[in-house]
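Visitor: mind looking at a prediction? Sequence and model below.
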Amino acid sequence: MDNVELLSRIQFAFTIAFHYIYPPLSIGLGVCLVIMEGLYLKTKDKVYEELTRFWVRIFALIFGIGVATGIVMEFEFGTNWATYSRYVGDIFGSALAAEGIFAFALESAFLGILLFGWNRVSPRVHFMATVLVALGSIFSALWIVVANSWQQTPSGYRIEGTGMQARAIVTDFWAMVFNPSSIERYSHVLIGALLAGSFLVLSVSAWYILKKKYIVHAEAAFRIALWVAAVSSLAQLFTGSKSAEVVTKYQPAKLAAMEGHFEKSAPGDMYLMGWVNAKEQKTMGLKIPGGLSFLVHHDVNAPIPGLNSIKPENRPTAINFVFQTYHLMIAIGMALIALTLFALFMLYRGKLFQTRWLMGVFVFSVLLPQIGNQVGWYTAEVGRQPWVVYGLLRTSDALSQAVKAEHVLASLIMFTLIYVMLFGLFLYLLNKKIQHGPDVVSEDETSSRMNPSLSPILNE
């Protein structure tokens, strides 16, 4: 791997990882907004309206930063990956055009009503706008995942030209859209987004409860987000299993790297944790013998093709990295299941909001879905290497020929500085909105704040 390829991969990984903080938050938060405003329409309880108004402001902040950070990647396709852009232009052009027409336009068109239409349209029309904005963000993710999934499992195409002029042409649009991995990967990504958004609501609500501020609002929001998070964390088990089945069938090298399996044809173990020594072709750690074989074939003695059955030049380039990110993703997923189910148990017993240590855990739990989403993408993308389009185009062949290493390094430093400042601005504005809290006019919250034991103002 030369310096241009390495730096270009680092630059794209950095920009897309930073951008990927925001779309999952907006998708998950959008669903929570629909539930909050739907409860307001059903119950006429002003607490739900005030909650919706508060979280809409945070949604707008996340949406704005997400759009700004996503633009950079489109330019990188042309500057750093010109051969790749030519190769997949017909495929990506179709998917991204559909995303712009059917998703982003829908989301953007009704965002204005969501933000500024509270006193200008009826409650039902505003609720419809909230639903359509949430659907727009969900559809937007669909087309992005379709484009990425085609790189993992290409279908519905033909290759025209040769060498540097080769390009993939769509022959069947729907075969391209419903490629072998698109639905499974999209469902997995969508559930991850629901977890990211719901845990943001849980984190902020838990912080309010610990600080004894906006108690009625915080408890109402916590209940909503907790159910979303609990259902989503359990659903992630199913979507993750389906995604693994696709990887098993279409990307055996990635599967072998995920579990550090080297033998050509031997039963595969499932590691709970461990370390891969790629040079010595050994994996050490805590494992379930035959566990991978059982998950794939329901037989602990069934052979699994290992990395030694694949040509060295076609194997993932960072096996231990893929192993570690995959197992970290699994560990986080199980932790989220345990945390949400325990919280539901405490809610059933009526002790949830009085358990301060648990509220403290939820304040910091907002990091877990974000880390899980990031390492999940690392597993998928690094595990696909050395292919940028699996089995068709190598990453080393996808680079722009005119770009030099010093150009990429300079832009990487510039992007890093800009993104650090942008992230600092995001945290500052987010903290400012959280400190401000909901605009309270409802009687329930007013009465709770008149209680000296609940009001930080009176305590002062």
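Guide: Sure thing, it's come through.

Visitor: hey, let's count contacts and neighbours off CA atoms from now on
Guide: Will do.

Visitor: where along the stretch 301-450 of the chain do the helices fall?
Guide: 319-349, 356-364, 367-384, 405-436, 443-449 (DSSP state H, counting those that start in this stretch).

Visitor: select, out of those helices, the one closest to D90.
Guide: helix 367-384 (21.1 Å; Cα to Cα).

Visitor: is it true that W55 touches L33?
Guide: Yes: in this structure, W55 is within contact of L33 by Cα atoms under 8 Å, at 7.1 Å.

Visitor: higher neighbour count, these two?
Guide: L33 (28 against 22; other Cα atoms under 10 Å).

Visitor: that one contacts T130, correct?
Guide: Yes: applying Cα under 8 Å, one finds L33 in contact with T130, separated by 7.2 Å.

Visitor: on that earlier part again, ranking the helices of the stretch 301-450 of the chain by burial, who's on top?
Guide: Across the helices of the stretch 301-450 of the chain, averaging neighbours per residue (mean count of other Cα atoms under 10 Å) puts helix 367-384 on top, at a mean of 21.

Visitor: regarding the chain, what is its longest helix?
Guide: Looking across the chain with DSSP state H, the single longest helix is helix 215-250.

Visitor: just want the angle from that one to helix 319-349.
Guide: For helix 215-250 against helix 319-349, the angle by axes from the mean of the first three to the mean of the last three Cα atoms, to 10 degrees is 140 degrees.

Visitor: and for the helix or strand that helix 215-250 is followed by, what's in contact with it?
Guide: Note on helix 215-250: by DSSP states H and E, the next helix or strand toward the C-terminus is helix 252-258. Under the contact criterion Cα atoms under 8 Å, 6 or more residues apart in numbering, helix 252-258 has outside partners 244, 247-248, 262, 305-307, 310, 315-316, 319-320, 322-324, 326-327, 379, 383-384.

Visitor: swap the cut-off to 6 Å and go again
Guide: Helix 252-258 is contacted by residues 248, 306-307, 319, 322-323, 383 when judged by Cα atoms under 6 Å, 6 or more residues apart in numbering.

Visitor: and those, which two are furthest apart?
Guide: T248 and I319 (16.2 Å).

Visitor: give me the spatial nearest neighbour of A266, chain neighbours excluded.
Guide: Nearest residue to A266 in three dimensions, chain neighbours excluded: P303, at 4.3 Å (Cα to Cα, 6 or more residues apart in numbering).

Visitor: okay, now the one you found: neighbour count?
Guide: A count of neighbours around P303, defined by other Cα under 10 Å, yields 19.

Visitor: and it, how close does it get to L295?
Guide: 12 Å (Cα to Cα, to the nearest Å).

Visitor: ok, N320 next?
Guide: Relative to L295, and taking Cα to Cα, N320 is found at 21 Å.

Visitor: what of E184?
Guide: 17 Å.

Visitor: mind listing the strands for the stretch 1-150 of the chain?
Guide: Counting by DSSP state E, counting those that start in this stretch, one finds no strands in the stretch 1-150 of the chain.

Visitor: next up, a second structure to put side by side with the first:
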Amino acid sequence: MDAVILARWQFALTALFHFIFVPLTLGLSFLVAIMETIYVKTNNPTYLRMTKFFGKLFLINFALGLVTGITLEFEFGMNWARYSKFVGDIFGAPLAIEATLAFFLESTFLGVWIFGWKKVSKKMHALSIWLVAFGTNISALWILIANAWMQHPVGYVVRNGRAEFVDFWAVVTQPYAILKFLHTITAGYVVGAFFVMGISAYHLLKNQEVDLFKRAFKIGAAFGLFATIAVFIIGDLHAGEVAKTQPTKLAAMESVWTSQKGAPMYLLIIPDEKHQKNAVELFGIPKMLSIIAYHNANATIKGLKDFPKNDRPPVTITFVSFRTMVGLGTLFVLLAIIAYYYIRKDILLNKKWFLKLMLFAIPLPYIAIELGWIVAEVGRQPWIVYGLMRTADATSTAVTVSQIIMSLIGFVLFYSILGAIDIYLLVKYAKQLPEKV
């Protein structure tokens, strides 16, 4: 196994593990802020207890997520040194802004929120968690702007063997970056909403703190209904942008091998990469793929065979990840609608089957968002910067295979321990009853 494959595996595993923590931070921060705001407005101690209960879970997730993200920076400098040298002028700028602006905003006011109980006014304390929530989302914005440039490079010129800025605002405001950001954060909101609903369902099933957790479930259901619908709409717009900027990724996402005008969408497909075709194509909806991709029933979808083999991404993993993500996204909309209906009609406690379903549904948004990241990154291959720099040309010449293997083993062991700690702490404190105030 060569250094490129090992470096890709190492970065994939560390990024996917780090991304377990990110979406819950994005979603739960806003939910905790909403809970505390209701407390400030109503002075109802139930919402104060609710805020502290879910706030503790937020802090556990935030702390462990922070640790896991640091290693990615080192991997850019070590395993991907040639990439960093080539794009450092562009890629480094959004990351620097993220660190100096967003990270300091969220970390500073998180400190105020943790240690400011009864030391600052209730309104100031609530404002601090809102600033943390905005900070986490601004942090995601700049990181995703950097990643969006890798997906669709704009506003640059190659000079002296390096990519350099010529238009900073083109990078920041390009549609791919905006849609990628909105798609990712709303997916994080879904994770947060299902997390709150699932934990509330656990306590409701045990008939514990019924009033508090019914209120928490209601907040999660309303937030989740908004988030699931937003993800669905923004995801559709994002797919349209992918169709325009990354036609090879679109073809892999839908396993389209031959170019077609007015392309149908098949509900059941089994790709056969070896023979460059689909082994199974069933239940086709005429022209639906062209409509979804270009909002034009007669648009042409370019097939994989129209691209050189060495320019095509892995098809099966991209296709399966995309289809599973979309299927889960559809399920989340249905569950959120049912959850909101049941809680509004005050019949949730009579639906034990649904409470159990929502409890066991907690991991599903995590799976969906990880699959989305796989689609984004694997679907871009063989390019590390789409159409500009190949992944095989981006690794360091100074790092040996044995060094990558040793660090990979070390990361797997270390992250396994962190993951076990995270699950243990979240389960432990999620099962406990909210503290009295």
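Guide: Okay, I see it. Just so we're clear, the structure is a prediction, and the values are computed from it rather than from any experiment.

Visitor: if we can go back for a sec, what's the closest of the helices of the stretch 301-450 of the first structure to E74 of the first structure?
Guide: Proximity to E74 of the first structure, assessed across those by Cα to Cα, is greatest for helix 405-436 (14.0 Å).

Visitor: against the second structure, what's the mean shift for that closest one, could you check?
Guide: When the second structure is overlaid, helix 405-436 of the first structure sits 1.3 Å from its aligned residues on average, using mean Cα distance after the TM-score superposition for the first structure.

Visitor: from the contacts of helix 252-258 of the first structure, which is closest to F12 of the first structure?
Guide: Of those, the one sitting nearest to F12 of the first structure (Cα to Cα) turns out to be G383, at 15.9 Å.

Visitor: which helix or strand lies directly C-terminal to the helix or strand F283 of the second structure falls within?
Guide: Assigned by DSSP H and E, F283 of the second structure belongs to strand 277-285. Downstream of strand 277-285 of the second structure, the next assigned helix or strand under DSSP H and E is helix 288-294.

Visitor: average gap between that next one and the first structure?
Guide: With mean Cα distance after the TM-score superposition for the first structure, helix 288-294 of the second structure departs from the first structure by a mean of 2.0 Å once superposed.

Visitor: packing partners of that helix?
Guide: Under the contact definition 3 or more Cα pairs under 6 Å, 6 or more residues apart in numbering; DSSP states H and E, helix 288-294 of the second structure sits against helix 210-245.

Visitor: and the helix it packs on, which stretch of the first structure?
Guide: Aligned using TM-score structural alignment, helix 210-245 of the second structure spans residues 215-250 in the first structure.

Visitor: if we can go back for a sec, with distance to D2 of the first structure added, can I get the contacts of helix 252-258 of the first structure in JSON lines?
Guide: Below are those laid out as JSON lines (distance: Cα to Cα, whole Å):
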{"residue": "T248", "distance to D2 of the first structure": "31"}
{"residue": "G306", "distance to D2 of the first structure": "28"}
{"residue": "L307", "distance to D2 of the first structure": "24"}
{"residue": "I319", "distance to D2 of the first structure": "19"}
{"residue": "V322", "distance to D2 of the first structure": "21"}
{"residue": "F323", "distance to D2 of the first structure": "24"}
{"residue": "G383", "distance to D2 of the first structure": "19"}
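
Visitor: ok, the equivalent of S290 of the second structure over in the first structure - contacts?
Guide: When the first structure is aligned by TM-score structural alignment, S290 of the second structure is paired with S293. By Cα under 6 Å, 6+ apart, S293 of the first structure lies in contact with 267-268, 299-300, 302.

Visitor: again, only using 10 Å
Guide: S293 of the first structure makes contact with 266-270, 299-304, according to Cα atoms under 10 Å, 6 or more residues apart in numbering.

Visitor: any idea which residue sits dead centre in the first structure?
Guide: In the first structure, the centroid-proximal residue (Cα atoms, centre = their mean) is N373; its distance is 4.2 Å.

Visitor: my guess is that one contacts V189. True?
Guide: Yes: applying Cα atoms under 10 Å as the test, N373 of the first structure and V189 come out as touching, 7.8 Å apart.

Visitor: quick one on the thing from earlier: gap between the strand holding F283 of the second structure and the chain center?
Guide: Chain-centre distance of strand 277-285 of the second structure: 29 Å, with Cα atoms, centre = their mean, to the nearest Å.

Visitor: can you check stretch 191-210 of the first structure too?
Guide: Relative to its chain's centre, stretch 191-210 of the first structure lies at 15 Å (Cα atoms, centre = their mean).

Visitor: still on that earlier bit, which helices and strands does the strand holding F283 of the second structure pack with?
Guide: strand 265-272 (3 or more Cα pairs under 10 Å, 6 or more residues apart in numbering; DSSP states H and E).

Visitor: so the strand it packs on aligns onto which residues of the first structure?
Guide: Residue span in the first structure matched to strand 265-272 of the second structure, by TM-score structural alignment: 270-277.

Visitor: in that stretch, which residues are buried?
Guide: Within stretch 270-277 of the first structure, the residues scored as buried using 16 or more other Cα atoms under 10 Å are 270-271, 273-276.

Visitor: which one of those residues is nearest L427 of the first structure?
Guide: Out of those, the member with the shortest distance to L427 of the first structure (by Cα to Cα) is M273, at 33.4 Å.

Visitor: wait, the closest one touches L286, no?
Guide: Yes: counting by Cα under 10 Å, M273 of the first structure does reach L286; the two are 5.5 Å apart.

Visitor: what's the match for Q381 of the second structure in the first structure?
Guide: Using TM-score structural alignment as the criterion, Q381 of the second structure maps onto Q385 of the first structure.

Visitor: how many other residues sit next to its match?
Guide: For Q385 of the first structure, the neighbour count with other Cα under 10 Å is 22.

Visitor: for it, which residues are in contact?
Guide: Counting by Cα under 10 Å, 6+ apart, Q385 of the first structure has contacts 253-254, 313-318, 391, 394-396.

Visitor: which non-adjacent residue is nearest D167 of the second structure?
Guide: G155 (4.5 Å).

Visitor: buried set for the match of helix 210-245 of the second structure?
Guide: For stretch 215-250 of the first structure, burial by neighbour count (16+ other Cα under 10 Å) applies to 215-219, 221-237, 239-240, 242-248, 250.

Visitor: equivalent range in the first structure for stretch 31-45 of the second structure?
Guide: Under the criterion TM-score structural alignment, stretch 31-45 of the second structure matches residues 32-46.
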